[in-house]
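Participant: Got a sequence here, can you build the structure:
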Amino acid sequence: MPDTGLVRLSYGQARALLDAHTAVGGVPGTGWDLHEYRHPGSTHLGEAGAGLPMLMAKSRHKKSENVRRCFHPSAEAIAEVTSLLAPGDSRR
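Facilitator: Just a heads-up that it's a prediction; the model follows:
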């Protein structure tokens, strides 16, 4: 990764900025929640084939059950995995 000379935001700084810029009526604490964006990221990585250890490393979870709560595969992804059980059998 190239060095841009820019400083990376901390999680707290990013959370405060997101809330401030999405707050309903300018009321603090009513904006979007940065934590919500971890769930779709974990789901997309899992659907792309990332295994549990990689999902844990990426999300910085220490327990697998915490990662499992963030992983919500789509109906299409579940159907695709299910089709692996009987390739070519369109009845499943």
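Participant: all contacts plus neighbour counts: C-alpha atoms, from now on.
Facilitator: Will do.
Participant: For the residue nearest in space to the middle of the chain, give its distance to His21.
Facilitator: Centroid-nearest residue in the chain: Gly41, 2.3 Å away (criterion: Cα atoms, centre = their mean). Between Gly41 and His21 the computed distance is 22 Å (Cα to Cα, to the nearest Å).
Participant: now Leu52
Facilitator: Distance from Leu52 to His21, by Cα to Cα: 34 Å.
Participant: which one of those two has more residues nearby?
Facilitator: Leu52 (15 against 12; other Cα atoms under 10 Å).
Participant: let's see this one next to it:
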Amino acid sequence: MLYETAGRAEEILGLNIEDLDLAGRRAAVKAKGARAKTCRRGQAREDVVLETVYWDAGTARLLPRLLKGRTRGPVFVTHRRPGPGKVLGPRDVCPDTELARLSYGRARALLDAHTAMRGPGTGWDLHEFRHSALTHLGEAGASLLLLMAKSRHKKPENLRRYFQPSGEAIAEVTSLLAPGDAHT
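Facilitator: Now for the predicted structure:
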């Protein structure tokens, strides 16, 4: 889901089942830096501006297995209930199973444990999925505007670090400048 949405790990881990549009393959997330909506008189409201992330077939196939018939609560949960001293908000506990939301730290540790080849701390990072997705989209020819829309970056210069085109990609775009009918 991180790869297909090119979303930030915090956004995806913060999803609730109620936030998912499974048929439309999309979800509303509270984005980085999202500000609370304001009323006419300047008073902050509880809700925030939401942005949409989109996924494709891979995530669509895996979500039902992950949800296991649950219809509400966090999408990503731990394998156990929170301890007696742990105080969590109602949004962070599945009301059906009483399992806690998967934290960023725990997700990072699980990913590292399952991808580390040379010992602990050498595995993948959660943010690498975002980098990879944007790099692959860029190399596939997605325009800067589409990359900005997919990643929800506001400034093009912040997106530049995610896109490192290969020599082949640069050669291919250079061929578009060839004189005559080379690109017809």
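Participant: what's the spacing between the aligned partner of the residue nearest to the centre of the first structure in the second structure and Glu4 of the second structure?
Facilitator: Matched to the second structure by TM-score structural alignment, Gly41 of the first structure sits across from Ala133. Distance check for Ala133 of the second structure against Glu4 of the second structure: by Cα to Cα, it reads 7 Å.
Participant: same check, this time on Leu63 of the second structure
Facilitator: When Leu63 of the second structure is compared with Glu4 of the second structure (using Cα to Cα), they lie 13 Å apart.
Participant: These two: which has the busier surroundings?
Facilitator: Higher neighbour count among Leu63 of the second structure and Glu4: Glu4, with 19 against 15, using other Cα under 10 Å.
Participant: Next up, identify which helix or strand the more buried one is on.
Facilitator: Here Glu4 of the second structure, judged by DSSP states H and E, is contained in helix 2-5.
Participant: go on, His153 of the second structure?
Facilitator: Using DSSP H and E, no helix or strand contains His153 of the second structure.
Participant: what do you get for Glu10 of the second structure?
Facilitator: helix 9-13.
Participant: how about that helix, aligned to which bit of the first structure?
Facilitator: Across the first structure, nothing matches helix 9-13 of the second structure (TM-score structural alignment).
Participant: helices or strands up against that helix?
Facilitator: Where contact means 3 or more Cα pairs under 8 Å, 6 or more residues apart in numbering; DSSP states H and E, helix 9-13 of the second structure is packed against strand 26-30, helix 104-115.
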